[in-house]
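1. Starting from these lines, generate the structure:
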Amino acid sequence: MISTQLFYGGGGILLLLLGLWSFLVHAPLLRKLIALNVMGAGVFHILVATAYRGLDTPPDPVPHALVLTGIVVAVSATALALAFGQRLDRDDDR
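-> Predicted coordinates for the structure are as follows:
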């Protein structure tokens, strides 16, 4: 039987590798931004997997706090990158 920690950790590593591969293969900036977000989701999964300590003990709160903070930072950085990309696209049209 696969444990919960192995399931989340393996899924996180898979997402991280998929995002890294996509970031290296694709040329358009929007696809690179999506790949970075997929990599971030993989890192979040790995952090949640490391917080798990078993059924009888509560999870470690520090990785959970890092994941919540990371989600806020990732959303803000994605919005900033999209605004910069739109500005670059608008300047290229001139």
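2. When you work out contacts or count neighbours from here on, use the C-alpha atoms and nothing else.
-> Noted.
3. who touches the most centrally placed residue in the chain in this structure?
-> Centroid-nearest residue in the chain: residue 40, 1.4 Å away (criterion: CA atoms, centre = their mean). Applying CA atoms under 8 Å, 6 or more residues apart in numbering, we find residue 40 in contact with 16, 74.
4. same thing with residue 35?
-> For residue 35, the contacting residues are 18-20, 22-23, by CA under 8 Å, 6+ apart.
5. Residue 5 too?
-> Counting by CA under 8 Å, 6+ apart, the residues that residue 5 touches are 49-50, 52.
6. do the same with residue 74
-> Residue 74 makes contact with 37, 40, according to CA under 8 Å, 6+ apart.
7. one more to line up against the first:
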Amino acid sequence: MALVVLALYALIVHAHLLRKVLALNVMSSGVFLVFIGLARRTPGEDVPMAADPVPQAMVLTGIVVAVAATGLALALIVRLRVLTGRTTLGDDTGD
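-> From the prediction side, this is the model:
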């Protein structure tokens, strides 16, 4: 949960878009860690302390989606840099 809180703070405070993308990646890593930590099953008769495969599959899918979203965000940042010459969020000066 500390990773999620730290990344949320960075997401709100920083204006630079690359830092926001990095904060989103750290936040998703924190969510994945929490989700995997909660995926343990109680000890059963046939398999002692086996992890539930459904949350593991969901986290793997989430990692793939996070990588794709990061690639898209970085491509959009590069395009914004080419068009406007800046990579930060700020006030529009009446362009």
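8. List the ones among the contacts of residue 35 of the first structure that fall in helices.
-> Secondary structure defined by DSSP state H assigns 18-20, 22-23 of the contacts of residue 35 of the first structure to helices.
9. tally of neighbours for whichever residue in the second structure pairs up with residue 52 of the first structure?
-> Residue pairing (TM-score structural alignment): residue 52 of the first structure is matched to residue 40 of the second structure. As a burial measure, residue 40 of the second structure scores 14 neighbours (other CA atoms under 10 Å).
10. Without its sequence neighbours, what residue ends up closest to residue 40 of the second structure?
-> Take residue 40 of the second structure and drop its neighbours on the chain: the residue closest to it by CA to CA, 6 or more residues apart in numbering is residue 51, 4.7 Å away.
11. Touching, that neighbour and residue 38? I think so.
-> No - distance between residue 51 of the second structure and residue 38: 9.4 Å, which falls outside the contact criterion (CA atoms under 8 Å).
12. out of those two, which sits in the more crowded spot?
-> The residue with more neighbours, out of residue 51 of the second structure and residue 38, is residue 51; 17 against 12, by other CA under 10 Å.
13. Report the contact partners of that one.
-> Applying CA under 8 Å, 6+ apart to residue 51 of the second structure gives the contacts 39-41.
14. Repeat that for residue 5 of the second structure.
-> Contact partners of residue 5 of the second structure, counting by CA under 8 Å, 6+ apart, are residue 27.
15. Please tell me how far the aligned residue in the first structure for it sits from residue 38 of the first structure.
-> Taking TM-score structural alignment for the superposition, residue 5 of the second structure sits opposite residue 17 in the first structure. As judged by CA to CA, to the nearest Å, residue 17 of the first structure and residue 38 of the first structure stand 9 Å apart.
16. do the same with residue 15 of the first structure
-> Between residue 15 of the first structure and residue 38 of the first structure the computed distance is 6 Å (CA to CA).
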